[in-house]
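**Student:** Next comes the sequence, and after it the predicted model I'd like to discuss.
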Amino acid sequence: VEGTKHGLNVGDFQALARVVREPHHEFIRHLYPECFHDVEEGEDKVDVPTWEEVMLEHRLTDFEERLPKTTRNDLARRLSAFSSGVNQLLFSNGVPIDIDSFVEPAIPGKIPLNIVYLNTIQDEAQKQYFVQELSRELYDWMLTQQPADGELKLLFFMDEVAPYLPPYPRNPPAKDLIKLIFKQARKYGVACVLATQNVSDVDYKILAQANTTFIGRFTQPQDIDKV
């Protein structure tokens, strides 16, 4: 995880946790940077406004109403957990998600094959997060492609997709991005393949995007009705 947003290092989970816990400090720093600049000798330092003054000037609603302190503290604790122990490895070790490098053949003339193995991630929430980020990178890369007519740039295959594409109303983090990829991928030269053992556990809108369907043996009436 790299990059900055409003001057915050998005890979510094401790710093993000502090902002989530007390966001008004960061809002004031962002809105009134002159209050935090070093001043020369003889110059008057600009006073830092109170949060009440900031809300009044910018017509802001009190975020306490939308995001109570108990909720913020819980989110801050979860963010802090990503900066230590096994959780930290997800963001600091391994091969970066770089689709350009994934599609580059290691041996000229050969087709590269990249396998993303998720079973080493024990926490289901982290699996969802990782698949979401992988899908985001793939979607962003996909939008930059200008394939020739009929050219296949990449084949995206997902096995056991049910946890990531469950039927409505369940909406795990990766679902919307994967749906977007399956909906738009063709025109960018990306083909998609899904595999599941139980078709009734997958959102029918995803199945409707498939041009070709391979069906095995069904024993349950609801699965037959679904197809």
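**Tutor:** On my side now, so go ahead. Residues are numbered from 1 along each chain as shown.

**Student:** from here on, contacts and neighbour counts on C-alpha atoms
**Tutor:** Noted.

**Student:** Who are the packing partners of the longest helix anywhere in the chain?
**Tutor:** When the chain is scanned for its longest helix (criterion: DSSP state H), the result is helix 124-143. In terms of contacts (3 or more Cα pairs under 8 Å, 6 or more residues apart in numbering; DSSP states H and E), helix 124-143 is packed against helix 99-102, helix 175-184.

**Student:** then this one, side by side with the first:
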Amino acid sequence: MTTMTARLRLGARHSIDGRHGLGAFELPAHHLLTHAVVVGMTGSGKTGLVTVMVEEALRAEIPVLVIDVKGDLPNLALAFPSFDPALMAPWVEPTAGDEDGVADEPVVLEAARQREEGLRAWEIGEDQLAELEARSTVRVLTPGSDAGEPLHLLSALERRSSRWDHDVAGARAALSAAISLVLRLTGRDGDPGKSREHALLSVLAEARLRRGESAPLDALVPEILEPPIGFIGALPVDAFVPARLRGELAADLNTLIASPSFASWRTGRELDVGAWMEKVDGKTPATIVSVAHLDDEERALVLGVVLEEVLTWVRSLPGSARLRALIVFDEVFGFIPPHPASPPTKRPLVALMKQARAYGVGCVLATQNPMDLDYRALSNAGTWVLGRLQTDADRARVVEALGEDEKKSQLGALVKKLSHRWFVVRDAKAPELCLLQPRWAMSYLRGPMTQSEIRRARAPR
């Protein structure tokens, strides 16, 4: 099956009044080229639906990059290949008051029974579970932590890429994002178009990278104090960034280098989205970048760098009319806010929503709170999946984003009445609205995973 003909079996389709079952809900994979937005309040089943979408993409051999903010999506690593209760036992929550903190056998057996009954009701048996395990692989990257695989966020700066030999524009974009992160960590402006410090560091780093060397911060600090160049642009270095300001920048970078917490951001896997999307031993990959352990400011900085690298990778691809990869961002609230707010994540997210489809890459953005989203960007989405929304303001904002007349649209009334795990779907390529009841997830949804649990999930079963 090619991704031109692949159909993502998400659950059951029902008539908009909920009275008539219309068979399986199968979303053609290429419909996601025009992106999707999933909206639903807490308890609507939104994260479960996003998990099912990722599972179906993997079954269709479509690689997925998942941005995880709350810690729920690492549950994808718990897609056990059978109904054997022993596989689930370490992950089942014990009953309240259980003294040893380990679920007793009856509790485990009941959880395993519910999982088996739930999956079999959707015609998913052990053959399908084993096939998913055999044909896909899940890895969890944890920037700033070794719970999953550590991620070297400054690899575009401190580890020379072969991209400098064949894709200078892409290499510069990745370098620019890394330098922006470094400057923001020192409390400076990281905007490449406004920051003189950014221009200085970019010129110094690129000179080293073009010579075939790496550009670690330790090597750049002495060059900041005594630049090996005379001019930046048309101005002498001392006129562009005076020696006093260069000294302050060097001192702040040295403090950053000496920080033990910063050291964890400079070790681990390279930030290479293209490599993440390649098959591993013939298996289709799902790469989860989990930032649940970081604070809000760190999340924005880290994901800004990751998304800039995603955008650079997308732009390096040839055009395609098939879905070659999927980018999934759960809980996007706060990362793509309306004007004038502009966190580091906004620019690459807006660009991906506008441009990625031409390169065969689809985006799925999900949120509980639709109020603080830039709907000018999200209006590029062709598929909207709407769960229950409690407030009038949330419902009105979604109807507005879809370009419908609030007084005439039936969407507001529909999403107000929805029950748990029911969604209204508006697909630009489908003739009419319908209801979706998502299938049971093949992964065991045990809730947000802690750092220690992510570490434990990496161990061989």
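**Tutor:** Perfect, I can see it now. Quantities reported herein were computed from a predicted structural model and do not represent experimental measurements.

**Student:** picking that back up, mean deviation, the helix or strand just after the longest helix of the first structure versus the second structure?
**Tutor:** Heading C-terminal from helix 124-143 of the first structure, the first helix or strand you meet, by DSSP states H and E, is strand 154-158. Strand 154-158 of the first structure, aligned to the second structure and superposed, deviates on average by 0.3 Å (mean Cα distance after the TM-score superposition for the first structure).

**Student:** Now which residue in the first structure aligns to Q390 of the second structure?
**Tutor:** Under the alignment (TM-score structural alignment), Q390 of the second structure maps onto T219 of the first structure.

**Student:** So what's the residue count around that match?
**Tutor:** Residues lying near T219 of the first structure (other Cα atoms under 10 Å) number 8.

**Student:** Just tell me the aligned range of the longest helix of the first structure in the second structure.
**Tutor:** Across the second structure, the stretch matching helix 124-143 of the first structure (TM-score structural alignment) is residues 296-315.

**Student:** now that stretch, how far from the centre of its chain.
**Tutor:** The chain centroid and the centroid of stretch 296-315 of the second structure are separated by 9 Å under Cα atoms, centre = their mean, to the nearest Å.

**Student:** Mind listing what's buried along it?
**Tutor:** Across stretch 296-315 of the second structure, burial judged by 16 or more other Cα atoms under 10 Å covers 298-315.

**Student:** do stretch 67-83 of the first structure as well
**Tutor:** Residues of stretch 67-83 of the first structure classed as buried by neighbour count (16+ other Cα under 10 Å): R72, N73, L75, A76, R77, L79, S80, A81, F82, S83.

**Student:** cool, and stretch 316-326 of the second structure?
**Tutor:** Within stretch 316-326 of the second structure, the residues scored as buried using 16+ other Cα under 10 Å are R322, L323, R324, A325, L326.

**Student:** Likewise for stretch 199-210 of the second structure?
**Tutor:** Going by 16+ other Cα under 10 Å, stretch 199-210 of the second structure has these buried residues: A199, L200, L201, S202, L204, A205, E206, A207, R208, L209.

**Student:** In helices only, show me the residues you listed.
**Tutor:** Using DSSP H, A199, L200, L201, S202, L204, A205, E206, A207, R208, L209 are the members of these that sit in helices.

**Student:** where's the last one relative to A215 of the second structure, distance?
**Tutor:** Using Cα to Cα, to the nearest Å, L209 of the second structure is found at 6 Å from A215 of the second structure.

**Student:** residues shared between the contacts of those two?
**Tutor:** R160 (Cα atoms under 8 Å, 6 or more residues apart in numbering).

**Student:** quick revisit: let me know the helix or strand that the match of Q390 of the second structure is in.
**Tutor:** Short version, using DSSP H and E: T219 of the first structure is in no helix or strand.

**Student:** can you pull the contacts of it?
**Tutor:** T219 of the first structure neighbours (Cα under 8 Å, 6+ apart): none.

**Student:** now do the one 5 residues further on
**Tutor:** For I224 of the first structure, the set of contacting residues under the criterion of Cα under 8 Å, 6+ apart consists of F218.

**Student:** and it, that one's in a helix?
**Tutor:** Yes: if the criterion is DSSP: H, G, I helix; E, B strand; the rest coil, then I224 of the first structure is within a helix.

**Student:** So it versus V103 of the first structure, what's the distance?
**Tutor:** 37 Å.

**Student:** Alignment lookup: H6 of the first structure to the second structure.
**Tutor:** Counting by TM-score structural alignment, H6 of the first structure lines up with A207 in the second structure.

**Student:** gap between its match and E213 of the second structure?
**Tutor:** 9 Å.

**Student:** To what extent is the counterpart of F91 of the first structure in the second structure buried, counted in neighbours?
**Tutor:** By TM-score structural alignment, F91 of the first structure lines up with R266 in the second structure. Counted with other Cα under 10 Å, residues neighbouring R266 of the second structure total 20.

**Student:** which residues touch the residue nearest to R266 of the second structure when sequence neighbours are not counted?
**Tutor:** Of all residues not flanking R266 of the second structure in the chain, H152 sits nearest, at 4.7 Å (Cα to Cα, 6 or more residues apart in numbering). Residues in contact with H152 of the second structure (Cα under 8 Å, 6+ apart) are P143, S264, W265, R266, T267, G268, R269, E270, L271.
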